[in-house]
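> Here is the input, now give the coordinates:
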Amino acid sequence: MTENFSRTQMFANASDFNIYGGIFNAAQNVNITHAGSAQVNVPPGRKTILNVLEDYFIKDLLSEDAGRRKIFLLHGLGGAGKTQCALEFARKFNTSFTDICFIIAESEDSIKASYYDIAMRHASMSVQGWESGFKWFKTHKENWLIIMDNADNAQLNLGKFLPSCDHGNVIITSRNPDLIGIAGRSEEIQDMEPNDAMWLLLKHAIRRQATVEEEKLAEIIAKELHYFALALVQAGAYINQHKCLNNYLDLLKSQQAELLSTDISQSLDDYTMSIYSTWNLSWNKLEEDSKVLLNICAYLHHERIPYALFKRATENIEHLESSESVNNAKRFLVLLATESMKWDTMKINEMIHKISSYSLLNVIENGLFSFHPLVHKWMMDRLDIDLKKDVCLGAQGIVAASINGTQWGDISFVRLLIPHCIALEKHHMGELVIKKRFGTLWLMSHYARKALTYWKPIVEEAKMSLGEEHPDTMSCTSNLAMTYQYLGRYNEALDLQKPLLEVSKQVMGEEHPHTMTRTNNLALNIPVSRKYLGRYNEALDLQKPLLEVSKQVMGEEHPDTMTHTNNLAMTYQYLGRYNEALDLQKPLLEVSKQVMGEEHPDTMTRTNNLAYDIPVSRKEGTMKLWIFRSPSLKFSKQVMGEEHPDTMTRTNNLAMTYQYLGRYNEALDLQKPLLEVSKQVMGEEHPDTMTRTNNLAMNIPLSRKVQ
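Predicted structure coming up:
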């Protein structure tokens, strides 16, 4: 049995007639022959999709869908290969269906024209319009198959054009994943597997058996194109036309935008639009606010972009000093928020939904979305050269504003921002307001070496432009001192902190929150600096009056007061005054749980600190240590990540607990990877890294694994 239909203009036997937007021209037919008479035209990896379709339409006769109309949605990014898979399924299994009809579902007009053509093709004597073709499927209780191709228009009510009956089969291809709601089953067409991608590229590039060297080149090119089907077809066609497999990779790296914008003139398949042309069609259908969002995202990392980035930026942009970046950010944010710069969750949700309806982005989980790497590159390439600077500055301003609205303990959000800051750092950042916020992010995330590259020049710039007693200069100096502390360079921190505290007292007063913070930082640094090593009594002399002032000015539940309480308790511990430490830590931990929650990084730190006060001289005390430290480490890894300094501290503490319990192998399993991470993140000469090296050396002779 042979069914005739065309892939792109499926109106066989139709007369020419007017439709909205132009003249419909009757199409020529393309034969779909018996499944055994031609080679399967999809790579091996796509055969998985064919198997799923076969299971649903052919094999699944005993399911609850048997005897009902079956609808399957193939959805994915434009150029992913949706139509190719649907056509190959129809070709391979054409004998299983009584009739196969192809409908272009781009608009109501194209659907109606297709149904009119179907009515004419079935020689209906009473063709009154497109409805005659539509009714034909209802009245013919047969095992027919409709392919509804390119149903990408989110405004189109496709459901009303699907025959309402208890028989027949429909495959829908669309960029719009929302059509899952009208389908019995669905499958997303994603990037190809590496071997399949290489196969597809070579099929179009050389059209013969490839050599080993050619396969290696094709493998590299396919990886560079992220294994995306249409990009591979386009590259293969270009290589075949210009015989340039050997130098195509260099060409791709230097002129990717031009290559991916060039339409395909000669191809084994019937698809001639370039990958960029395909996505430009979707771009043209977007509203202006959606286009602004895509432009900004072009300068961020392509993965895990949080909605909260734009929310926090909107809520905090007014707190930033005026600059070109900040002004551009405001201009863009007013399109994403309300005219009065109020955050509107429903507006951003609708915007994201419209963009995702063309599969240009994927909502990967609640509050996060991502782009395919090639789509992300297209977003950048399509920006006009005159617009790029404004968008880049605006993106920097938006991220800076979101950092400005982030608390130090909000490590989960900080971790989300890191890849986007790295992406923006590839572009010039000259404004002080931007550099200060990025420096703050690296400090909050405890990437001290990275933070130092910001704060050292920032302090010099601030001293020259604002003077040493200016509040901004003092804040920058405090951040530089904290950076030195994180790096274990305590003396350099001390050289900044002592004069800074005196200036802060004179200019701001002793009860100002910034002065209290600087007092706290100096107290923490004094006992660990070489100049005052182990002199915890001097720290105590600063911390005790500081805590009293903090309680009076801020209250006992204020985060800063809780921090000062915790630090005073730690000083008591170092002095061996465990009962006094315990008297502070127990009520502090309860308040911290109530105010901040059990999974807040500060609460986890206080849980860990309380464990120090449990006697370790007895087995019972050590077991209590383990009860505290084991869940504390688990929470820390989940919330902060394995490379965060606090997580490394908790890993070290749990390893020491295992040592006290005589469980040396379990200690070793923690200590060896911990030391490697510590070397990478902090450096081999950092005091904490040296302590971990020493702890591992002490444990190795005791471990059975080494013995």
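> okay, CA-based contacts and neighbour counts for the rest of this
Noted.
> which SS state does the residue of the chain positioned farthest from its centre fall under?
For the chain, the largest distance from the centre (C-alpha atoms, centre = their mean) belongs to M125, which lies 57.2 Å off. Following DSSP: H, G, I helix; E, B strand; the rest coil, we place M125 in the coil state.
> can you check E598 too?
coil.
> That one reaches M604, doesn't it?
Yes: with contact defined as C-alpha atoms under 8 Å, E598 counts as touching M604 (6.9 Å).
> Name the residue in these two with the higher neighbour count.
M604 (26 against 17; other C-alpha atoms under 10 Å).
> contacting residues around the closest residue to the more buried one other than its chain neighbours?
Once flanking residues are discounted, M604 sits nearest to S632: 5.9 Å by C-alpha to C-alpha, 6 or more residues apart in numbering. Going by C-alpha atoms under 8 Å, 6 or more residues apart in numbering, S632 touches M604, T607, N608, R650.
> what separates the residue farthest from the centre of the chain from I100, distance-wise?
Computed as C-alpha to C-alpha, to the nearest Å, the M125 to I100 distance reads 21 Å.
> and what of D196?
From D196 over to I100 (counting by C-alpha to C-alpha), the distance is 28 Å.
> what's the span of stretch 139-154, first residue to last?
Stretch 139-154: ends 29 Å apart by C-alpha to C-alpha.
> Need the three-state assignment for L62.
coil.
> Now for it, how many residues are close by?
8.
> same deal with V616?
For V616, using other C-alpha under 10 Å, the count is 17.
> tell me which element the closest residue to it other than its chain neighbours falls in.
Spatial nearest neighbour of V616, excluding adjacent residues (C-alpha to C-alpha, 6+ apart): T622 at 5.1 Å. Secondary structure from DSSP states H and E places T622 in helix 619-639.
> this one next, for a side-by-side:
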Amino acid sequence: MADERHPEGNGGSGDGGGGRQHIVVTYPGYHRAWATWIERRLESHGHRVTLQRWDPSREQPLDEALDDLLLATGQVLLVLSDWFFQLGPRREGEWNTVLRGFVADNAERFAAVNLTNRPLLPATAVLEPVDLWGVSEPEAERRLLSRLALTPASPPRELPYAPGSRYPSDPVEVWGEVPRRNRQFTGRDELLNQLQQRLTDAGQGASACTLVGMSGIGKTQIAAEYAHRFSPDYDVVWWINSDQRNTQRDRFGELAVELGLTDSSEPGERIRSVREALRRGEPYGRWLLVFDGWEETEEAAQYIPQGGTGHVLITSRNRSWRGLTDLVDVSGFRRAESVGYLLRRAPHVSADEADQVALEFNDVPLQMAQAAAWLGESGMEAGEYLRMVRQGGFTEAVDRSVFTDYPESSFTSWSILINKLRQTEPRTVELLTLCSAFAPGRIPIGLVRGLPAEALPENLRWITSDRPAWARALDSLVNYSVLSRDSRGGSHGAGEESGPQQESVHMHRVVHGIVGELTASDDREVYREVVRGLLAEADPGNPEDSRTWPRYAELLPHLGSSGSLSSTAPRTQSLLLNCLRYCHNGGEFRVGAELAEQIRERWSELLPADSGPMLSLATLQGNILRAAGRFREAHELDSARLERLRSAAATDEEQLMTATSCLASDQRFLGQWAEALQMQREVVSTALRLLGPDEWTTLLAHHNLGVGLRLLGRYTEAYEVDLDTLRRRETLLRNRHPDTLSSANACARDLRLMGRYQDALSRQELCVRRHIQVLGPQHPKTLWARHNLLLCERRAGTARQDAGVVLAGLLEQQEKIYGRAHYSTLSLITDYGNQLRRAGDLARARELIDEAENSWRRLLGQAHPVPTAMQTNAGLVLQAEGDRDGALNMFEQALVGTRVLLGDEHPTTLGCALNAACGRNFIGRLDEALELSKETLGRARQVMGEDHPLTLSCQVALAADLRAVREHTEAGKQEEDALQRLTRSLGAQHPHTLSARQRVRPYWDFEPYLG
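Predicted coordinates for the structure are as follows:
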């Protein structure tokens, strides 16, 4: 019967009894995922589907817009929800009239599915919508086919994978705290579809887009809507708040646990493992990362996977993302979107009035949300509202200079709202003023409920006792679009349930600025004091434990806005110092250095320079500056502190010891190695007297003493100190403690420098295994241990074939943790360059060695042993390239410089002399070469011992210089003795022994080390 009435190709639907039918699926952009799923299921049963996103303009009559849909052949399936009937937007009366008239007259052409459990318009009964809300996928498919009178195919056709094929009601495998879906989200369909197309069409490894635009333009809302709307395209959707670097780092790293990659708490390892897993597409290949509020582009490579089949979406005000990602400009609403948004939230407003409001606020989404919320909640007539806004009668004194992108009327609008709340909901204003005492962005407002009532001023005690009033005040602020609820419960432990104290909200930075100005007179300092108290109460108290770092990352942004930096309360000062310890332990050196300087500026006006907090601040600030490679600043700070302590009438010996230790560390980095060793001996002596041999501080002092001895080339003494420290730490801390691992690493390095290559290798292999077990493979200390292992393998003659590849990998990981110019990264660059030179890749080797030498010089200055000795590495590259004159020039400069800075007998000077003698020989200055070789061998035997590999290299070089001047008998004696010693100490097959037997001239390459 149906076929006879409506044969396919003549506007009919077909009977579904086996013929291939055509269905037009009509949907609002909000339900794109459902429309795609319906399309896929119908196609699997052999039918042809056309998707039609339907958002007719308000000016087009509704029956005309629906009649346009009937121009296509087949049945029209409407994807309905309460949202659908706000399209346009249109009044309920218009919809009911059309449904009862035009749609009823063409009922056989229309069908519908319902996606909501909320009531639809009564007249939708004519569409006989089938309910798909809250049912399983098989049941939804059965109901869909039944409503369209289609017979299921047996079996359904298997379709190739396409984005959006997952059943929309099925949850994403990993869903990472995307903001709640905004039920008031309006328009932006073209932009969202463009965004999806750009991400999908991008080449592998380049699927990244950045939404750029001014504050308040709606970038975050668009990103959130994209994540919800296109979630069936992905297995992983992970939201990362990126306005604070430490928050971004911690949030990104948390994905490692969700993906089952690692249980390590070390941020660098987590970040690397996540990035690598996403790049490989394991365990999930379809992923979406959203970085919200990411302004700095420098660390993009650390987070964005370079490959894979996933997508990256960034929101930012910074246009510098161009070139790194695809840029999508976000402007204000189109006027139709502004009007539609206002009409939905304030139904009593006419379309013309909505147009005037939109014009008044330049279609800026943030301001449109506030205006719509006010009109919708208050019921005020739009004309009256516009009159008040334009007259500015409610405007208070506000500094608008920082909000130049917003029209004057925006401030009046907010003033109207706050004055109304003062009159009708005073507790809501109290809560709002409290929120404005935090920093903008994510506000852990629930922390206030953990304070005892007596810790709050009288007007805020209701917060802890009256839960309904708390809920009403929060709801009111959310309804008025002042705040949005944060999807995240807070930084609490895995075993701790989320509750009121983990509640958090989000306040846009522009809203925060305006509200802060408008509430500035409302006893602001009282509210800031409350925030200071709750921040101090929330201090985990153990910044050395990486499990507490997410909490510190959460508290850190609010220190300035709450006035904590100027507080004299001991608990608040303790919080500030713990935040600095967190920055140091967590590698947040830039943030830590800025925070420390801000604290110093405030405390210098409040506290004596020799007070306990100021002394602790000096220690922490120096540690952070030193770890960041800002050695001179640290030295200046620590020198001034030590001078003050020494000149004081009464000084705490422990404080003096700490200050001395810090200054000794600065001196080691600055190349003042002899002075540093002397000061470190003072520290050890004081620690032994005050604290005893087994106390943590004493053991640290001994460890640093070993560093100082090693820098001066006194390797045997360093080993004795390090070995004693290692034994004590193994007894007191056990062998898996990070401090014990540091001592084990130091002992292996000593052994290698002493020429005991096999012993060093054996120790370092075990050391690396324990580093990986305890700290994880990507921890900075583990990277250093692996670096040291490669050097041990090379010296022991068991160098890996892929040593260059391993060094390149270590360099990449190190750079992502500390950056390219950090001293630990420069050490790797140097050793990687030396390795490439040995492998014959001279162009790349020269590039890296030159980069390292210049960077060392910028970091440490001209008169420092490290950049001075780096010239010998540069000379080795030139020599390998055939530039013997250039090589000798570099060798001689290195030798002169190290003699001045380190003395004639330092191992580094001896190595530079070995290379300089070679350079002289190669250009025919044979007598000078012989003289230098004799002198160097004598000093090496005295300093290093007769069987040390460096000494034996000097002996082999001397034999070569003797042969060059035809002293063959003496040359033979020296060569034979050296070979016997090499065979006895290193083995007959060691590369040094084989090279000596083949009369290959030995060389020495410099390995920079700062402790």
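> Could you quantify their similarity as a TM-score?
Superposed pair, TM-score by TM-score structural alignment, normalised by the length of the first structure: 0.54. Supporting alignment: 502 aligned residues with a C-alpha RMSD of 6.3 Å.
> And the strands in the first structure?
Here the first structure has its strands, by DSSP state E, at 3-4, 17-19, 22-24, 31-32, 70-75, 100-104, 145-149, 169-174, 185-188, 305-306, 362-365, 368-370.
> any chance of those strands in JSON lines, plus distance to S274 of the first structure and mean neighbour count?
Shown next, in JSON lines, are the strands of the first structure (distance: least, C-alpha to C-alpha, whole Å; neighbours: other C-alpha atoms under 10 Å):
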{"stretch": "strand 3-4", "distance to S274 of the first structure": "27", "mean neighbour count": "18"}
{"stretch": "strand 17-19", "distance to S274 of the first structure": "26", "mean neighbour count": "12"}
{"stretch": "strand 22-24", "distance to S274 of the first structure": "23", "mean neighbour count": "12"}
{"stretch": "strand 31-32", "distance to S274 of the first structure": "25", "mean neighbour count": "17"}
{"stretch": "strand 70-75", "distance to S274 of the first structure": "19", "mean neighbour count": "25"}
{"stretch": "strand 100-104", "distance to S274 of the first structure": "20", "mean neighbour count": "24"}
{"stretch": "strand 145-149", "distance to S274 of the first structure": "18", "mean neighbour count": "22"}
{"stretch": "strand 169-174", "distance to S274 of the first structure": "18", "mean neighbour count": "26"}
{"stretch": "strand 185-188", "distance to S274 of the first structure": "21", "mean neighbour count": "18"}
{"stretch": "strand 305-306", "distance to S274 of the first structure": "27", "mean neighbour count": "20"}
{"stretch": "strand 362-365", "distance to S274 of the first structure": "22", "mean neighbour count": "16"}
{"stretch": "strand 368-370", "distance to S274 of the first structure": "23", "mean neighbour count": "18"}
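> TSV for those strands, including distance to L156 of the first structure?
Formatted as TSV, the strands of the first structure follow (distance: least, C-alpha to C-alpha, whole Å):
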stretch	distance to L156 of the first structure
strand 3-4	27
strand 17-19	16
strand 22-24	19
strand 31-32	29
strand 70-75	15
strand 100-104	13
strand 145-149	13
strand 169-174	12
strand 185-188	19
strand 305-306	29
strand 362-365	21
strand 368-370	25
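> Contacts only, for V683 of the second structure.
Applying C-alpha under 8 Å, 6+ apart, the residues near V683 of the second structure are M657, T658, T660, S661, A701.
> How much space separates it from L691 of the second structure?
V683 of the second structure is 11 Å from L691 of the second structure, by C-alpha to C-alpha.
> How about V79 of the second structure?
76 Å.
> So for the two, which residue has more residues nearby?
Between V79 of the second structure and L691, counted using other C-alpha under 10 Å, V79 has the larger neighbour count: 22 against 13.
> before we move on, back to that, for ChimeraX, what selects the buried ones among the contacts of S632 of the first structure?
Buried residues within the contacts of S632 of the first structure, by 16 or more other C-alpha atoms under 10 Å, are selected in ChimeraX with:
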select :604,607,608,650
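> re earlier: in the helix holding T622 of the first structure, what counts as buried?
Going by 16+ other C-alpha under 10 Å, helix 619-639 of the first structure has these buried residues: 622-623, 625-626, 628-630, 632-633, 635-637, 639.
> which among the residues you listed gets closest to L259 of the first structure?
Among these, V639 lies closest to L259 of the first structure (C-alpha to C-alpha), at 42.6 Å.
> Once you drop chain neighbours, what's closest to the closest one?
S412 (5.9 Å).
> doesn't S636 make contact with that neighbour?
No: using C-alpha under 8 Å, S412 of the first structure is not in contact with S636; the gap is 10.6 Å.
> Look up how far L77 of the second structure lies from the residue opposite N567 of the first structure in the second structure once aligned.
With TM-score structural alignment as the criterion, the equivalent of N567 of the first structure in the second structure is A746. A746 of the second structure is 73 Å from L77 of the second structure, where distance means C-alpha to C-alpha.
> likewise L775 of the second structure?
Counting by C-alpha to C-alpha - L775 of the second structure and L77 of the second structure are separated by 58 Å.
> what residue of the first structure matches up with G833 of the second structure?
In the first structure, G833 of the second structure lands on A655 (TM-score structural alignment).
> which ones are touching its match?
E666, A667, L668, L670, Q671.
> If you tally nearby residues, what's the number for the equivalent of the first one over in the second structure?
What it means is E666 of the first structure. Superposed on the second structure with TM-score structural alignment, E666 of the first structure falls opposite R844. Counted by other C-alpha under 10 Å, the residues lying close to R844 of the second structure total 14.
> For R844 of the second structure, which residues are in contact?
By C-alpha under 8 Å, 6+ apart, the neighbours of R844 of the second structure are G833, L836.
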